[in-house]
Structures are given as C-alpha cells and as structure tokens.
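1. The amino acid sequence is not available; the structure is as follows:
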C-alpha cells in the first residue's frame, strides 16, 4: 500500500509548512503585517523551488500558494492575521471534499491513483476487486479525517495562539496523519491476510 501513497496527499502534508513557520517567527518579533508578508514570500518561494526542481508545480502547491496569497492579502488589508491562519483549514477542507466527491462519483481518488501507478497490475487478477473495495473505503475514511481536521484547524485559527496553531499544522497534522495511515495499513494487512492468505497478498522478502 505504501507504493500507492498518493503524491497530492504528501504535498498537502508537507506543503505550506515553511510559510507557516516563517509567519510564526516573523509575526512574533515584528507583528502580524510582516509575518503575513513573510508567509506570502515563502509561499511564492515554494512554487519557484518546485518548478525549478521538477519543471512543474503540483495542483496542491498551486492551490495552497494561491490561498496564502489571497488570504494574506485580506489579512494585510484588514490587519487581521486570522485570514492567513485559515489557509490550512480551507485547503484541508477542499481536499476532504475532493475525496468525498470522488467516491460519490464512483471514481474514488485513491483507486484512480493506484491504477495510474500500476499497483493493481502487480496483484493477482482475482485480488483486484478486493483491493478496489478496500481503497474505496479508505478514500471515504480519509475524507472524514480531513473534515475533522478542518474543524480542528479552524478552531485553532480562531482561538489558539499563533505558536500552537503552527504546531498543529507542522507537527499535529503530520503526526496524526502518519499514525492514522499506519493503522489503516495494519488493519488492511490483517483483514486481507485472513481472507486470502498473507503470502499471496504481501509476499515476504528473502
């Protein structure tokens, strides 16, 4: 399953962390205005660095960067840092909606990505329907995870200190996502191995 980990989700987890750190540090010493400006500058920097390295920019990076610039502009105009702080919540909410809508359209995002990466091609033919069903369920549960975290991130933006809000984005979200996915993989292995036989589904090395 790790081979099918979708790059957009990794971009969502890692993207935007540097602008958040920049905003937090600069805001603490120089105030909200300069903190927002620093976050916006680093958001542009993330886009430039990704383009330089990969000759393309992922939709998640574009979306996160544009949101930072738009909400940063509103924060500067209103002199309220809350708008900038809402960016992670909005981005996570949008991604949760994309996951949910893909399931409603019967084209679950994780299934589509697994097929594009050729994961199903490496499985015995009779196991493809089983894994398709499991990935469909995982897509639904991931959408719920993102919606719950959107609510928490919104509350943090409104009521927590800037430092605690940044910790939620940089450490809390990443840590909770990693723990959640480890649990999902463990449960998947247990359930599938009981149904089919572990050696056929997850061949042991050596």
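-> Sure thing, it's come through. Just so you know, these numbers come straight off a predicted model, no measurement behind them.
2. all contacts plus neighbour counts: C-alpha atoms, from now on.
-> Will do.
3. Of all the residues in stretch 85-105, which ones are buried?
-> Under the neighbour-count criterion of 16 or more other C-alpha atoms under 10 Å, stretch 85-105 has 85-103 buried.
4. Could you check how many residues crowd around residue 51?
-> Burial measure for residue 51: 13 neighbouring residues, criterion other C-alpha atoms under 10 Å.
5. List the contacts of the helix or strand containing residue 99.
-> With secondary structure defined by DSSP states H and E, residue 99 is part of helix 87-104. Helix 87-104 has contacts (C-alpha atoms under 8 Å, 6 or more residues apart in numbering) with 12, 16, 63-64, 67-68, 71, 108-109, 136, 139-140, 142-147, 149-151, 153-154, 169.
6. Now, those residues that are in strands?
-> Counting by DSSP state E, no part of the contacts of helix 87-104 is found in strands.
7. Name the residues of whichever helix or strand residue 178 is part of that are buried.
-> Taking DSSP H and E as the criterion, residue 178 maps to helix 173-195. Of the residues in helix 173-195, those scored as buried under the neighbour-count criterion (16+ other C-alpha under 10 Å) are 173-174, 177, 181, 188-189, 192.
8. Next one for the comparison:
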C-alpha cells in the first residue's frame, strides 16, 4: 500500500530556490516564476508510477526524481499553474489517494545562530548545496518531517526577505533548511518558514 508522505504545491518558484533545483537535479531545469509540485511517497520505487502519471497527464517537466530504499521523491514544474495542478491530480488518482491522506508535517528543530564564526561558516560551506554562508551572517536552521515539506518552507521564506539560501535537503529521513543573512532578514524568513509549515499542518488537522 502506498503512503503519501508529502504533497507540496509551490505557486511561484523563487529565484534562489529555482536555481537550487536546477543545480542539484538531473532532470529539466526550472526557472523562477514557474509553478511546481513535489511528491514524496513510500515505498520509493513507486515514484516511477508518479512520474508516468504526471508527464502523461499534462505539459509538465520533471526536475527531480529520487528513488531511495524507503522513500521516493518527484518534483515537476511548468509555466502554467493549471498544468501543474492537473498533473498533481493525476498523480493522486494514479496512486489511489487523496490530498488529505498526506502526512501532517512536523517541525523537529528551528533555531537561529547569530553572527556565525568564520570557522563555523567554513564547516557549513563544505557540504552546502546552494550559496555560501559568510562569516558574521546570522544562520537559521530548520528540520522538518517528512522531508519534502522543507521545499515549501524554503520557497515561502525566500518570498519574504533578502535572505541567502545556503542549503536545502528535500529527501531522506528529515528535510533540512539553512538560511543566512542579516539578523532582521533571517528572523523574518524564519517566521515565514515556520508559518508555512504550520499552515500545512493546520489544513491536515482540519481535514
């Protein structure tokens, strides 16, 4: 039986987040302003059925497909929001699930470190997937479960402030987000990221 771990609709990809997908995925590269959906399921191998349903149902391009032992993740996007939404509906139908069947997101950790030390910044930069964290920046770190929901937090945070997307891990056991910048920008982005996850959790609670 398939488990819908995460289903995330992104209405408008932000510049840094779109660049992150393009730099780290092996599929079709998105550009800022596109709409996107990210689906996370278990067992992982069934993500191939998700991809098949999405690309056959609408004019969408897959950007990221990951097949892990336990979880599978697919991101697809298009210039047209209607195409993305239609492909998303086809995915749910193919899996035999409804949107309200998705797991409720949970914030595992949310923290801000002020004025990062130069050595600390270098340690973060060693394994980062996005932009550099510079010494003296504030650093925000969020962990979310299931992992796919971190994409919504990252995209919504970027909408609110001039923050730097340092790292984003959108698959695996835990989703992880690193943001850097001035204190006021980081605090604003952190609030937006937490509010984004809370809004999804509220929807699931109501359903």
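-> Sure, I can see it. Worth saying up front: this structure is predicted, and the values here are computed from it rather than measured.
9. Let me see the TM-score of these two.
-> Their TM-score after superposition, calculated using TM-score structural alignment, normalised by the length of the first structure, is reported as 0.28; 105 aligned residues with a C-alpha RMSD of 6.0 Å.
10. Please name every helix or strand in contact with the helix holding residue 178 of the first structure.
-> helix 7-14, helix 128-159, helix 198-201 (3 or more C-alpha pairs under 8 Å, 6 or more residues apart in numbering; DSSP states H and E).
11. wait, which of these is closest to residue 116 of the first structure?
-> Comparing these against residue 116 of the first structure with C-alpha to C-alpha, the closest turns out to be helix 7-14 (11.8 Å).
12. What's the first helix or strand after that closest one?
-> helix 17-30.
13. Give me the contact list for that next one.
-> By C-alpha under 8 Å, 6+ apart, the surrounding residues in contact with helix 17-30 of the first structure are 33-43, 162-163, 166, 169-170.
14. buried residues in whatever helix or strand comes next after that helix?
-> Downstream of helix 17-30 of the first structure, the first helix or strand assigned by DSSP H and E is helix 32-54. Using 16+ other C-alpha under 10 Å as the test for burial, helix 32-54 of the first structure gives 32-44, 46-47.
15. okay, the angle between helix 32-54 of the first structure and helix 17-30?
-> Angle of helix 32-54 of the first structure versus helix 17-30, following axes from the mean of the first three to the mean of the last three C-alpha atoms, to 10 degrees, is 150 degrees.
16. which helices and strands sit right next to helix 32-54 of the first structure?
-> Using 3+ C-alpha pairs under 8 Å, 6+ apart, helix 32-54 of the first structure sits against helix 17-30, helix 59-78.
17. Okay, helices next: where are they in the second structure?
-> Taking DSSP state H, the helices of the second structure run over residues 15-24, 47-57, 81-95, 118-126, 150-160, 183-206.
18. Kindly reformat the ones you listed as CSV and extend each row with mean neighbour count and distance to residue 140 of the second structure.
-> Output for those, formatted as CSV (neighbours: other C-alpha atoms under 10 Å; distance: least, C-alpha to C-alpha, whole Å):
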stretch, mean neighbour count, distance to residue 140 of the second structure
helix 15-24, 18, 16
helix 47-57, 18, 31
helix 81-95, 19, 30
helix 118-126, 13, 12
helix 150-160, 24, 11
helix 183-206, 18, 7
